[in-house]
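> Based on what follows, work out the 3D shape:
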Amino acid sequence: MTHPFRLDGRTALVTGANAGIGQAIALALGRAGARVIAASRRPATETLTALGPQGEALMLDLSDPLAARDIFAGRRVDILVNNAGIIRRADSLDVTEQDWDEVMDVNLKAVFFTTQAFARAVLARGGRGKVINIASLLSFQGGIRVASYTAAKHGVAGLTRILANEWAGRGINVNAIAPGYIETANTAALRADPERNAAILARIPAGRWGRPEDIAETAVFLAAPASNYIHGAVLNVDGGWLAR
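Below you'll find the model as predicted:
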């Protein structure tokens, strides 16, 4: 009987696997037995060193939303983690079309077309697949000064649901994780600001910032057989932030 939380014999592709949450997910999938393709636009040297022989590098720049259209040809991938993303901060009155388009291309358009290419390959071989999208608390909230990011992450939640509706009966699970405030390079400035840090912690019932590993282990669950009957879910991994 297959262990419900093991990924032996499976291959996962993780975008943005060179650092932060993407790196943690890649390593956790590897620990669970998966072979991991670490896809990123910068070398994922540290990730690949930690993965050892279970890891494979793939240079992939998703500023071209169709960059992944051919990567699944001749390469069996069972699990896709759409983690790569960017953010641009500005008052909504000052957002430029270029900034808007850059964020939407990486955070939403590339997610759709990468997932489409993955699903075509899975269905063509008559297999099963798991898709894990990285959403955000801003898939549910508005935020401030991140209009394009908020719009894209709302879109990721919507894509997760529609693709689950279309593919659940065809052997592909599509789910998402909505991370809360996580200790990464992107949040270093917030954590270094005593007032902002205190305000954030005051709202988190768990009383601490999340760690990349908190997201990574949730990704293992969604990639593993244990989650086979979960479709279209957006799981909040936020220490209780949204419950507050």
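
> Only C-alpha atoms from now on, for both contacts and neighbour counts.
Will do.

> Looking at the chain, which helix is longest?
helix 147-167 (DSSP state H).

> Which elements pack onto it?
Counting contacts by 3 or more CA pairs under 8 Å, 6 or more residues apart in numbering; DSSP states H and E, helix 147-167 packs against helix 97-104, strand 129-134, strand 172-179.

> Among the ones you listed, which comes closest to residue 15?
Each of those has some distance to residue 15 by CA to CA; the shortest is strand 129-134, at 10.2 Å.

> Now the element after the helix or strand where residue 216 lies, going C-ward?
Assigned by DSSP states H and E, residue 216 belongs to helix 212-223. Next helix or strand after helix 212-223 toward the C-terminus (DSSP H and E): strand 234-237.

> before we move on, the earlier item: could I get the helices and strands packed on helix 147-167 as TSV with distance to residue 213 and mean neighbour count?
Shown next, in TSV, are the helices and strands packed on helix 147-167 (distance: least, CA to CA, whole Å; neighbours: other CA atoms under 10 Å):
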stretch	distance to residue 213	mean neighbour count
helix 97-104	25	16
strand 129-134	14	26
strand 172-179	11	25
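
> For the comparison step, fold the sequence that follows:
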Amino acid sequence: MSAAASGSKSSKDTETDSPRRRPSQNRRSSSADNILRSVDEPPPTLITTLIKHGKYIALGGVGTWYTDLIGVGRRILDEESGWIRRVLVAAIGLHGLTIIIFLYLVLFLPWFRGYIPHYPKWQQSARLRLLVPVLTATILLGWTSYVVSLSQAGKASIFVSLGDAVQGVGEADPAKMSGTRGIGVFRAMAGTTALYALTLGVLGLIPAPSNVPIRKKHS
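Have a look, this model is predicted:
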């Protein structure tokens, strides 16, 4: 009887002790799984990065060259005056602001502040709540300003340009939507899109530092 009682007691002790060990065992198992997953996932190599972003650089470079976007922009800055030139200057400024914001997010914060923002939950971050809408606005306004200035060169005023654009859409006549010294709406759209693809492709080549945490709290 005493042996049976001691056996049952030891089994009960084992049963009561085992749950106490399970949380630590689970934590060790979870940590080991995380380590194994991080080891199994190969870090992005230079070739992978070049393939991922190189296509945007190639397409953007070819599109910018084919539409002669840089040459047309220089000609407008040198020869045009008035609202067309001001719109192009605004487009260049917005483009530069877009680059600065991207550099702040992908270069300054990871390399100098030591963390990467948690972009999927950007609305919970005080910093990203400001930067994401501003970044979106600079891209949209900059793209539109480029298209307007490159396609409407030669129009006397913005009101004439708007009137001709409405008339051109109504009559399905693309020629009326372009200025006499512009490169055309569709060519301007293609060239501007290529320019932004080239810009984002080059910015994508900036490497992220290793072992940098993703900040999920309010920044």
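
> Give me the TM-score for these two chains.
Once the chains are laid over each other, their TM-score by TM-score structural alignment, normalised by the length of the second structure reads 0.28; 101 aligned residues with a CA RMSD of 5.6 Å.

> quick revisit: run the angle between the longest helix of the first structure and helix 97-104 for me.
Angle of helix 147-167 of the first structure versus helix 97-104, following axes from the mean of the first three to the mean of the last three CA atoms, to 10 degrees, is 40 degrees.

> buried residues in helix 147-167 of the first structure?
Going by neighbour count (16 or more other CA atoms under 10 Å), the buried part of helix 147-167 of the first structure is 147-161, 163-164, 167.

> Could you quantify the relative orientation of the helix holding residue 216 of the first structure and strand 129-134 as an angle?
Orientation check (the same axes, to 10 degrees): helix 212-223 of the first structure against strand 129-134 gives 150 degrees.

> what's helix 212-223 of the first structure packed up against?
Helices and strands touching helix 212-223 of the first structure, by 3+ CA pairs under 8 Å, 6+ apart, are helix 20-31, strand 129-134, strand 172-179.

> Recalculate using a threshold of 6 Å.
helix 20-31 (3 or more CA pairs under 6 Å, 6 or more residues apart in numbering; DSSP states H and E).

> about what we covered before: now the helices and strands packed on helix 147-167 of the first structure in JSON lines, with distance to residue 37 of the first structure?
As requested, these are arranged in JSON lines below (distance: least, CA to CA, whole Å):
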{"stretch": "helix 97-104", "distance to residue 37 of the first structure": "24"}
{"stretch": "strand 129-134", "distance to residue 37 of the first structure": "14"}
{"stretch": "strand 172-179", "distance to residue 37 of the first structure": "19"}
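
> Among the ones you listed, which comes closest to residue 82 of the first structure?
Residue 82 of the first structure sits nearest to strand 129-134 of all these, at 4.8 Å, using CA to CA.

> now what about that closest one, what contacts it?
78-83, 172-177, 223 (CA atoms under 6 Å, 6 or more residues apart in numbering).

> Likewise for stretch 25-33 of the second structure?
By CA under 6 Å, 6+ apart, stretch 25-33 of the second structure touches no other residue.

> just how off-centre is that stretch within its chain?
Chain-centre distance of stretch 25-33 of the second structure: 35 Å, with CA atoms, centre = their mean, to the nearest Å.

> same check, this time on stretch 165-173 of the second structure
Remark: stretch 165-173 of the second structure is offset 34 Å from the chain centroid, using CA atoms, centre = their mean.

> Show me what counts as buried in that stretch.
In terms of neighbour count (16+ other CA under 10 Å), stretch 165-173 of the second structure has its buried residues at 165, 168.

> and of the helices and strands packed on helix 147-167 of the first structure, who's closest to residue 11 of the first structure?
strand 129-134 (10.1 Å).

> now the angle between strand 172-179 and that closest one, please.
Going by the same axes, to 10 degrees, strand 129-134 of the first structure is angled at 20 degrees with respect to strand 172-179.

> what's the offset of the helix or strand hosting residue 199 of the second structure from the middle of its chain?
Per DSSP H and E, residue 199 of the second structure falls inside helix 185-204. Taking CA atoms, centre = their mean, the mean C-alpha location of helix 185-204 of the second structure is offset from the chain mean by 14 Å.

> follow-up on the earlier one: specify the stretch among the helices and strands packed on helix 147-167 of the first structure that is closest to residue 28 of the first structure.
strand 129-134 (13.8 Å).

> Quick one: work out the angle between that closest one and helix 20-31.
Going by the same axes, to 10 degrees, strand 129-134 of the first structure makes 150 degrees with helix 20-31.
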